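A.B. asks: Predicted coordinates and the sequence they were generated for:
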Amino acid sequence: MKTSIVRPHLLRPRHRLLLAVRPRNRPLSTSRPVSSSQPQGKAFNSSLALDSASNLAEASILNRSEVTNVLTAAQKGALSPIQQYQKLVQTGALRSDEHQTRIIAQLQHFHDQLITYSPPLIPDSSTQGSIISRLFSREPQTPAIPPEQVPKGLYLYGDVGTGKTMLMDLFYQTLPTSITRKRRVHFHAFMIDVHKRVHAAKAAMGYKGGDPILPVARDLANEAYVLCFDEFQVTDIADAMILRRLLENLMNHGVVCVITSNRHPDDLYKNGIQRSSFIPAIELLKTRFEVTDLDSGTDYRRIPRVLSHVYYHPLTSENRAEVDKIFTSITSDDKSDPVITNRPLMTWGRTLHVPESTSKVAKFTFADLCGNPLSAADYLEVTKQFPTVFVLDVPKMGMDKKDMARRFITFIDACYESKTKLFVTSEVPIYQVFSDESAEGNKGMSDHMRSVMDDLGLPSDIVGSSAMFTGEEEVFAFARACSRLVQMGSKEWAESAGQM
């Protein structure tokens, strides 16, 4: 059955922002038992259960903990996706919602299929006849298992704030303990890993060359036959060129996937360079996955919450002194872990020096982070090593700082994915650092940007607007970064982030 590519959320009436961005319900490493005596409030779709008469920020933290606790308990109690969802509803952490119930039913069906699914053995390259002929063959790989015997994957797409990540995490946490070859990963981090593997495979093949995708796909399939990708998107031609053959070969090895994305497959890599070469990957997603939208009708990012004082503007001596005081306070607790300067951090075979840091806290200037040609891999490594990061002297960015703005957006994405606690000093309110004068009063804002910002709950009178981002992917990345900065400044984020 052909899946409609109409995005229902675009048909919704516009709403006014309440300075709220819903955090993704991500399982934490620790949990505490849920007390039945804890107050129960109203439940909002995959959202926080809140009572309008109670303190919203405290209720947000309380109920998010309940979601986390039930998710963690699911692993111990072997709950199925439906049982897990029902338990969240019963505790008041979620409200039963017909759209999410539809997705849960699909996840349950997929879960049941995996219980009886026997993935094919992934033979080691040393046991498969001629290694040379196998590695250097350019012929399509014969499927190790007929496609009809492999469960179809799930591709969940929808607007930011509809609960895609929560549902995928719910599914992943309820996988049977017998499934040990599994992996849940942010798609950006996955592609960085893939590029590293492809580079190593090419080096191993030497000057004669060959197809590095085959051994990379084989190794990935050997590590996990259930893959969960969060925030699937294609913005880079290098990724686009790899993905079709990588996905095809993973599926030939019997790998099954759950994917979340903001876009229908037909909208991936739209207007990208050589997009025609990516079309086969789109067709693969549409034929080997159940493609379904998630539009719950409830935007739980709009729930009000108290903002924490982690962003300081303007760039005054008083604000700099206040942030320095916070840095000193945080880093002085452990005398065995003093602040050192120019700590070396290895990434992709080169060294990045951290100006000031302990083993858990790092401090950079904006020029350190974004004035140099750093990549997503560098930022992921920084946020992986340091759960708390200070960034000083962030300027308002216009057309003259477009490259820096792009890097800062990439850095924000890395912080968000790693649940980093962020402290910032900036020239203007942090949500407005991407605005420029040419776009003041919406005069320079395209209809597409206005639509995307409104869909994300970010009218320009709050975050400003920018004419320097024009492409569809650029506009979305800009609006999403503003959305995340709002969330990362919330009291809830400040109290739960930065945990090792």
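C.D. replies: Received, thanks.
A.B. asks: For the rest of this, base every contact and every neighbour count on C-alpha atoms.
C.D. replies: OK.
A.B. asks: Verify the stated contact: residue 418 with residue 383.
C.D. replies: Yes. Taking C-alpha atoms under 8 Å as the definition, residue 418 is a contact partner of residue 383 at 6.1 Å.
A.B. asks: Compare these two and say which is more crowded by neighbours.
C.D. replies: residue 383 (25 against 22; other C-alpha atoms under 10 Å).
A.B. asks: residues in contact with the more buried one?
C.D. replies: For residue 383, the contact set (C-alpha atoms under 8 Å, 6 or more residues apart in numbering) comprises 389, 414, 415, 418, 420.
A.B. asks: Could you pick out the buried ones from the residues you listed?
C.D. replies: Among these, those scoring as buried are 389, 414, 415, 418, 420 (criterion: 16 or more other C-alpha atoms under 10 Å).
A.B. asks: how about CSV for the contacts of residue 383, with secondary structure and distance to residue 341 added?
C.D. replies: Output for the contacts of residue 383, formatted as CSV (DSSP: H, G, I helix; E, B strand; the rest coil; distance: C-alpha to C-alpha, whole Å):
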residue, secondary structure, distance to residue 341
389, strand, 15
414, helix, 23
415, helix, 22
418, helix, 23
420, coil, 21
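A.B. asks: Let me see the ranges of the strands in the protein.
C.D. replies: Taking DSSP state E to define them, one finds strands in the chain at 153-157, 182-186, 226-230, 256-261, 289-293, 311-312, 340-347, 350-357, 361-365, 388-394, 421-426.
A.B. asks: Quick one: those as TSV, columns for distance to residue 55 too.
C.D. replies: As requested, those are exported to TSV (distance: least, C-alpha to C-alpha, whole Å):
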stretch	distance to residue 55
strand 153-157	33
strand 182-186	33
strand 226-230	32
strand 256-261	32
strand 289-293	33
strand 311-312	22
strand 340-347	41
strand 350-357	36
strand 361-365	31
strand 388-394	27
strand 421-426	23
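A.B. asks: Which among those is found nearest to residue 489?
C.D. replies: With C-alpha to C-alpha as the criterion, residue 489 lies closest to strand 311-312 of the strands of the chain, at 7.0 Å.
A.B. asks: Included below, for side-by-side comparison, is a second structure:
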Amino acid sequence: MLTSEPPYNSTLSVEQTQASERDDAIVLGKTHQRQAESPSQAAALTPLQQYQRLVDSSALRADDHQTRIIQKLQRLHDDLVTYEPPQIDTSSSSLSILSRLFSRGTTHSVSVPPEQVPKGLYLYGDVGTGKTMLMDLFYNTLPSHIKRKRRVHFHSFMIDVHKRIHAAKKDMGYRGGDPIEPVARDLAAEAYVLCFDEFQVTDIADAMILRQLFERLLNYGVVCVITSNRHPDELYKNGIQRTSFVPCIELLKERFEVTDLDSGTDYRRIPRTLSHVYYDPLTAENRAEIEKIWHAYTHGDPADPPVRGRKLTTWGRTISVPESTSKVAKFRFDDLCGRPMSAADYLEITKNFGTIFVLDVPRMGLTEKDLARRFITFIDACYDNKVKLLVTSEVPIFKVFADDPSKSAHEISAHMRSVMDDLGLSSDAVSATSMFTGEEEVFAFARCCSRLVQMGSKEWAETAGMR
């Protein structure tokens, strides 16, 4: 799909740069000479205009499929220019306890006829097809008068929703009630244009919430753009009580224009320059090198020296950061993945630090599946928050998800082989025999490998970590 200059991809066939140039880029944080456009500059253009401008500057590669997708984004953009969302009454959010007792069972929702709300977009495609870039292009060119808007990774959105539902239940007290209604109302009041990146449903709790939440958001006149790796029919496939989620699937297909992002061009296979941010094996020389880089990052500002045991708090939990400045943190693998940590913990860490060092990443096999899952969740959080990552590992970073090293490539499952082929990952480049077998696990593994490649590129190393 869309790609920046040089184009993003997920191939492991990379061209090494000169050592001095790449190390300067990592340590000194060199950036490209051309100036990035601010959101306000982009917002003055429509999606089609911005797309054409990027094509003319050779930042994007033009093709017919891209144009078809941009035209859909342009259609929604034009609809939003004249769209007047309904007024949302949030006064009921602060009703007194006495008022709630007498009004239990009533709702304060509105219901906007579907024909009066612009039809949303549901864009789906494999890893590396440009879903995130498309969404960012659309979001950054929204009409300037739209202030109530939100662009969020779906994982972060659901964490926020769970927090709001918990607060709503607490506010309702023992009398109870429907906690999703006030949550939907508040979300609609905050933003009537919602952009969700990487929509997926993996557990029954989210499935049951989403069935009601989307219906209420759409009734409030909220317009959504969603990216996903799955067609709606494939969401929550084989999940517990999936029949209860089917109405949500039907709602998505009815109220959204569902579009496949497969252009036939795999931009992930276009070679990119690999930067030196991953160090293996765990030798004294590599440890000394990573310490030298750590010192360069953390000793340039006397007012912000590295401290030990910095505390972060999320969901009432305390996360201890072994060593950090206000912008850079250093963890050992066991600190991050060797103890119970949630996606919310990793999101909190990556929101606070633009650059993260992770030391002593081991090879992980079948007996370390929990460690592998946590590491994948951590990498997803780093990617979503544009974190610059530096790693030391026992084996090349792309081979840490290894099962039994003695097993040969012919034991890779057909599904895993298909995913690896799609990503341009060979069995020699990535150790992935039978460690991950479930459909969601295989996708999570493939996505992590793809992201590690991108996060190891010179382009990422030079531009990530800016806070």
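C.D. replies: Perfect, thanks for sending it. Note that the coordinates shown come from a computational prediction; the quantities given were computed from them, not determined experimentally.
A.B. asks: Superposing both, give me the TM-score.
C.D. replies: TM-score of the superposed chains, computed with TM-score structural alignment, normalised by the length of structure 2, equals 0.90; 450 aligned residues with a C-alpha RMSD of 2.8 Å.
A.B. asks: thinking again about what came up before, just the contacts of residue 383 of structure 1 now: which is nearest residue 185 of structure 1?
C.D. replies: Nearest to residue 185 of structure 1 among those, counting by C-alpha to C-alpha, is residue 418 at 11.3 Å.
A.B. asks: Need the counterpart of the closest one in structure 2.
C.D. replies: Per TM-score structural alignment, the equivalent position to residue 418 of structure 1 in structure 2 is residue 385.
A.B. asks: what separates its match from residue 272 of structure 2, distance-wise?
C.D. replies: 21 Å (C-alpha to C-alpha, to the nearest Å).
A.B. asks: do residue 63 of structure 2 as well
C.D. replies: Distance from residue 63 of structure 2 to residue 272 of structure 2, by C-alpha to C-alpha: 21 Å.
A.B. asks: between those two, which one's more packed in?
C.D. replies: Neighbours per residue, other C-alpha under 10 Å: of residue 63 of structure 2 and residue 272, the larger number sits with residue 272, 25 against 13.
A.B. asks: Aligned to that one, what sits in structure 1?
C.D. replies: Correspondence of residue 272 of structure 2 to structure 1, assessed by TM-score structural alignment: residue 305.
A.B. asks: cool, residue 128 of structure 2 as well?
C.D. replies: So residue 128 of structure 2 corresponds to residue 161, using TM-score structural alignment.
A.B. asks: who's in contact with its match?
C.D. replies: 21, 22, 299, 300, 301.
A.B. asks: out of these, who has the most neighbours?
C.D. replies: residue 21 (28 neighbours).
A.B. asks: Residue 273 of structure 2 touches residue 22, doesn't it?
C.D. replies: No. Taking contacts as C-alpha under 8 Å, residue 273 of structure 2 lies outside contact range of residue 22: 9.6 Å.
A.B. asks: Name the residues contacting each of those two.
C.D. replies: residue 458.
A.B. asks: quick revisit: closest to residue 486 of structure 1 out of the strands of structure 1?
C.D. replies: In terms of C-alpha to C-alpha, the element of these nearest to residue 486 of structure 1 is strand 311-312, at 10.1 Å.
A.B. asks: Now tell me what touches the closest one from outside.
C.D. replies: Under C-alpha under 8 Å, 6+ apart, the answer for strand 311-312 of structure 1 is 319, 323, 423, 424, 425, 426, 429, 430, 489.
A.B. asks: Could you rerun that using 7 Å?
C.D. replies: With C-alpha atoms under 7 Å, 6 or more residues apart in numbering as the test, strand 311-312 of structure 1 has contacts from 319, 423, 424, 425, 426, 430, 489.
A.B. asks: can I assume the third one is in contact with residue 310?
C.D. replies: Yes. Applying C-alpha atoms under 7 Å, one finds residue 424 of structure 1 in contact with residue 310, separated by 6.5 Å.
A.B. asks: picking up where we left off before, need the contact list for the match of residue 418 of structure 1.
C.D. replies: 350, 351.
A.B. asks: what's the answer for residue 259 of structure 1, then?
C.D. replies: Residue 259 of structure 1 neighbours (C-alpha under 7 Å, 6+ apart): 154, 155, 156, 228, 229, 230, 232.
A.B. asks: Can you find the partner of it in structure 2?
C.D. replies: Using TM-score structural alignment, residue 259 of structure 1 pairs with residue 226 in structure 2.
A.B. asks: closest to residue 471 of structure 1 out of the strands of structure 1?
C.D. replies: Smallest distance to residue 471 of structure 1 across those (C-alpha to C-alpha): 18.1 Å, for strand 256-261.
A.B. asks: Who has more neighbours out of residue 273 and residue 22 of structure 2?
C.D. replies: Neighbours per residue, other C-alpha under 10 Å: of residue 273 of structure 2 and residue 22, the larger number sits with residue 22, 22 against 18.
A.B. asks: any idea what sits nearest the more buried one, other than its immediate chain neighbours?
C.D. replies: Distances taken as C-alpha to C-alpha, 6 or more residues apart in numbering place residue 275 nearest to residue 22 of structure 2, at 5.9 Å, with adjacent residues excluded.
A.B. asks: same question, residue 494 of structure 1
C.D. replies: Nearest residue to residue 494 of structure 1, sequence neighbours excluded (C-alpha to C-alpha, 6+ apart): residue 421, at 6.2 Å.
A.B. asks: Any chance you could list what contacts stretch 393-404 of structure 2?
C.D. replies: The contact list for stretch 393-404 of structure 2 (C-alpha under 7 Å, 6+ apart) reads 278-282, 359-366, 372, 430-435, 449.
A.B. asks: Enumerate the positions of it that are buried.
C.D. replies: Neighbour-count burial for stretch 393-404 of structure 2 [16+ other C-alpha under 10 Å]: 393, 394, 395, 396, 397, 398, 399, 400, 401, 402, 403.
A.B. asks: show me what contacts the counterpart of residue 397 of structure 1 in structure 2?
C.D. replies: Matched across to structure 2, residue 397 of structure 1 falls on residue 364, judged by TM-score structural alignment. Contacts here follow C-alpha under 7 Å, 6+ apart; on that basis residue 364 of structure 2 touches 372, 400, 401, 402, 403.
A.B. asks: would a markdown table of the residues you listed with distance to residue 325 of structure 2 be doable?
C.D. replies: Shown next, in a markdown table, are the contacts of residue 364 of structure 2 (distance: C-alpha to C-alpha, whole Å):
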| residue | distance to residue 325 of structure 2 |
| --- | --- |
| 372 | 27 |
| 400 | 28 |
| 401 | 30 |
| 402 | 33 |
| 403 | 36 |
